[in-house]
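> Could you look at this predicted model? Sequence included:
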Amino acid sequence: MADVRITCIRKQNPQSAHEHITHVGSNGSIWTREQVIAWIEGREHTFYTQDYAGRRADVGVVREAGRAPYLRTYADRQWNNNLLSLPQCP
């Protein structure tokens, strides 16, 4: 099992603050949202982000009725949007 720090994201419309993340990346590798969801739910790998102060936020899967599953970070016992603050993957 790998513990992967996500360092970048891709969205269909990079300018939109509300567009769903389609891909995440780390160290030159990029994966689809669906791949990462499957790995997290299958307990194959864990993912996280880290802020400038070194604080970790674990990435989890959110499933809401009527919506496609999506990735979101969880830190300090709260879901938050740390992924959306990451730069776009090249």
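In hand now; what should we look at?
> use CA for all of it now, contacts and neighbours both
Noted.
> Let me know how buried the residue nearest to Arg5 when sequence neighbours are not counted is, in neighbour terms.
Spatial nearest neighbour of Arg5, excluding adjacent residues (CA to CA, 6 or more residues apart in numbering): Tyr48 at 4.9 Å. Neighbour count for Tyr48, taken as other CA atoms under 10 Å: 20.
> you'd agree Tyr48 is up against Val4?
Yes - counting by CA atoms under 8 Å, Val4 is a contact partner of Tyr48 at 6.3 Å.
> quick one on the thing from earlier: from Trp31, how far off is the residue nearest to Arg5?
Noted for Tyr48: a distance of 14 Å to Trp31, by CA to CA, to the nearest Å.
> Then Asp3?
14 Å.
> who has more neighbours, the two?
The neighbour count for Asp3 versus Trp31, taken as other CA under 10 Å, is higher for Trp31 (14 against 11).
> ok, structure two:
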Amino acid sequence: MRDYQITAIRPDPHDTDRLIDGLQIEGTIWPIDKVIGWIRSGTHRFWIKVDEKRVPVIVARRWMAGRHFLTTEHEGFPPHRLLALRHVR
């Protein structure tokens, strides 16, 4: 298992329920579903930098819709720390 830093997000302007479409990891944009799969399977771990500290990115589930989403430890929905990252296209 390897740890990766998420440095930016690609917002999803077409789906209001899905705020993030992709994540930039080591210069490559990966689909959010792929990253969720890696975390859920234990293949990789991800983190973001907040105030010079590593904050783990985790998978949570929206109880009403049952849909998985990414957030950071000790945070819920919407994932404000992830949404605060630089936006890329």
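Yep, it's here. Since we're looking at a predicted model, the values are computed, not measured.
> give the contact list for Gly60 of the first structure.
Ile37, Ile40, Phe47, Leu71, Arg72, Thr73, Tyr74 (CA atoms under 8 Å, 6 or more residues apart in numbering).
> The fifth one: neighbouring residues, count only.
Pointing back at Arg72 of the first structure there. So Arg72 of the first structure, with other CA under 10 Å, has 19 neighbours.
> what kind of secondary structure is the closest residue to Thr32 of the first structure other than its chain neighbours in?
Take Thr32 of the first structure and drop its neighbours on the chain: the residue closest to it by CA to CA, 6+ apart is His23, 4.3 Å away. Judged by DSSP: H, G, I helix; E, B strand; the rest coil, the three-state class of His23 of the first structure is strand.
> Pretty sure His23 of the first structure sits against Ser29.
No - the pair His23 of the first structure and Ser29 fails to qualify as a contact (CA under 8 Å) at a distance of 10.2 Å.
> between the two, which one's more packed in?
More crowded of His23 of the first structure and Ser29, by other CA under 10 Å: His23, with 20 against 10.
> Next, the contact list for the more buried one, please.
The contact partners of His23 of the first structure, by CA under 8 Å, 6+ apart, come to Ile9, Arg10, Lys11, Ile30, Trp31, Thr32, Arg33.
> Wait, Pro69 of the first structure touches Val62, no?
Yes - using CA under 8 Å, Pro69 of the first structure is in contact with Val62, at 5.6 Å.
> Please say which position in the second structure Ile30 of the first structure maps to.
Using TM-score structural alignment to pair residues, one finds that Ile30 of the first structure aligns to Ile29 in the second structure.
> and its match, how many residues sit next to it?
18.
> mean distance, the helix or strand containing it to its aligned residues in the first structure?
Here Ile29 of the second structure sits within strand 28-31, counting by DSSP states H and E. Strand 28-31 of the second structure differs from its equivalent in the first structure by a mean of 0.9 Å after superposition (mean CA distance after the TM-score superposition for the first structure).
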